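Participant: I'd like to go over a predicted model; first the sequence, then the structure.
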Amino acid sequence: MQDENKIIIALDMASEEEVMALLRLLDPASCRVKVGKELFTRCGPDLVRRIGGMGFDIFLDLKFHDIPHTVNKAVAAAAELGVWMLTLHAAGGADMLRAARAAIADAEHRPLLVAVTLLTSLGEDDLVVQGIQRSPLEQVQRLASLAQECDMDGVVCSAAEAADLRKLLRKDFLLVTPGIRPQGDPANDQKRIVTPAAAVQAGSDYLVIGRPITRARAPAERLLSIQREISGNG
């Protein structure tokens, strides 16, 4: 069954007070939320528990990338927090990804595991600097295939690559796409960006949207307008 709750709001804020002020304006049934590195580093697991206690599904975006044993323990700890979804870097390799899956094999709560393919801030020139002689799409395809082979639930990718990945991967393999900007919004530090409607049409399952909602005068209304755009009623 297709999940109609497609929008994940990125809580890219510096304080718990800012986060709580925003969440009081939102309905947990209308969106999910992302806790990333800055917020988690500042506020820690207690804030994750508090947000979960408000009824929000939490996308814990810490992009685990380490030796398999360390990632195994980190994923187990994240599962204990009750998060809905978490990220790992596909570039960590097959053993690391399989260690993440093993960490929650017998867990009471099993978060979705999604592997980051290529950060949306990176372009072809950045890959050349790293010594990778492939296009961004080729690199994404290679890492996405690896993630599927290692029993991940999905990948994080640019919506610009979603249509190609849909042809390559299982139909139930999730595509989570940051770099989403409604028509007319600034790109900021993202290079490979797509509008919400175009992302869904390309095959994205979940859209990570931050500043267009969090910095809006009326975040709940902005969320609703994006939902209408996605459904074609905008």
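Facilitator: Structure received. Residues are numbered from 1 along each chain as shown.
Participant: only C-alpha atoms for contact and neighbour calcs from this point on.
Facilitator: Will do.
Participant: where exactly do the helices run in the protein?
Facilitator: 16-23, 37-53, 68-80, 94-103, 124-129, 136-149, 162-168, 196-202, 211-214, 219-231 (DSSP state H).
Participant: so which of those helices gets nearest Leu88?
Facilitator: For Leu88, the closest of those is helix 94-103, at 7.7 Å, according to CA to CA.
Participant: Please compute how far that closest one lies from its chain's middle.
Facilitator: How far helix 94-103 lies from its chain's middle: 19 Å, per CA atoms, centre = their mean, to the nearest Å.
Participant: Below is structure B, check it against A:
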Amino acid sequence: MREERPIIALDFPSFDDVKDFLEHFPEDEKLYVKIGMEFFYAIGPEIVHYLKGLGHSIFLDLKLHDIPNTVRSAMSVLGTFGIDMVTVHAAGGVEMMSEAKKVLGNQAKLVAVTQLTSTSEEDMRDCQNIQTTVQESVVNYARKAKEAGLDGVVCSAQEVELIKAATAADFLCVTPGIRPAGSAIGDQKRVMTPQEAHQIGSDYIVVGRPIIQAANPWDAYHEIKKQWNS
């Protein structure tokens, strides 16, 4: 089922910054927020418990990538946090992803990062020595994530149709790199507007700077939410 709320990437360096940001929203507005590495490493599990206590849904984007046993052990801890979704790297392999899913179970959705939306085809071929197209690499990772029993993948919205065709209609596609029409794309390479992501079949969209750096985050959030659900 498609999530109607855009996921807000809380890319802040401090707890106070997040508290200040949330002041822009009514208390009864229950958000879906993403906690990434910078924020989690700076604050720790306390930030997860704080946000869950406010009634918000949590996408914990830590992109676990290690040997299967280590990822399994780490996921057994993260699964106790009450999170709603969490990430591993598909490059870790089927066994690693499968072990993570086994220990997480139905406590949260588990999705695999395919190719980062900041990765260009030139970068992929040069640094990763993957001599295919980005789309072929992403679809291959999606198939492997499906094989491992995961709920879906993180991908560019540009790859959603291909992934759904290669896996299943209900295989989740979580799409960062979302930018409203006319906004700066920053360091993202493969971007799409909220309306385009909806039309293409994304299940979740992740939006950071267009909301958190807006003069009025509440207005920016609702405009993107309106576009996403249009």
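Facilitator: Arrived safely, thanks for sending. All values reported here derive from a predicted model rather than from experimental measurement.
Participant: hmm, back to that, okay, the helices of the first structure in a markdown table with mean neighbour count next?
Facilitator: Listed next are the helices of the first structure as a markdown table, based on neighbours: other CA atoms under 10 Å:
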| stretch | mean neighbour count |
| --- | --- |
| helix 16-23 | 14 |
| helix 37-53 | 15 |
| helix 68-80 | 18 |
| helix 94-103 | 20 |
| helix 124-129 | 13 |
| helix 136-149 | 20 |
| helix 162-168 | 17 |
| helix 196-202 | 21 |
| helix 211-214 | 20 |
| helix 219-231 | 17 |
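Participant: Distance to Leu62 of the first structure for these - can I get that in CSV?
Facilitator: As requested, the helices of the first structure are exported to CSV (distance: least, CA to CA, whole Å):
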stretch, distance to Leu62 of the first structure
helix 16-23, 17
helix 37-53, 6
helix 68-80, 10
helix 94-103, 13
helix 124-129, 22
helix 136-149, 17
helix 162-168, 22
helix 196-202, 23
helix 211-214, 19
helix 219-231, 24
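Participant: Nearest to Val116 of the first structure, out of those?
Facilitator: Taking CA to CA, helix 136-149 is the member of the helices of the first structure nearest to Val116 of the first structure, at 8.3 Å.
Participant: The closest one corresponds to what range in the second structure?
Facilitator: Aligned using TM-score structural alignment, helix 136-149 of the first structure spans residues 134-147 in the second structure.
Participant: give the contact list for Ile185 of the second structure.
Facilitator: Ile185 of the second structure makes contacts with Gly177, Arg179, Val191, as judged by CA atoms under 8 Å, 6 or more residues apart in numbering.
Participant: corresponding residue for it in the first structure?
Facilitator: In the first structure, Ile185 of the second structure lands on Ala187 (TM-score structural alignment).
Participant: quick one: contacts of the match of helix 136-149 of the first structure?
Facilitator: Everything outside stretch 134-147 of the second structure that qualifies as a contact, by CA under 8 Å, 6+ apart, is 90-91, 93-94, 97, 111-112, 114-115, 120-121, 124, 130, 152-153, 155, 159, 162-163, 166-167, 171.
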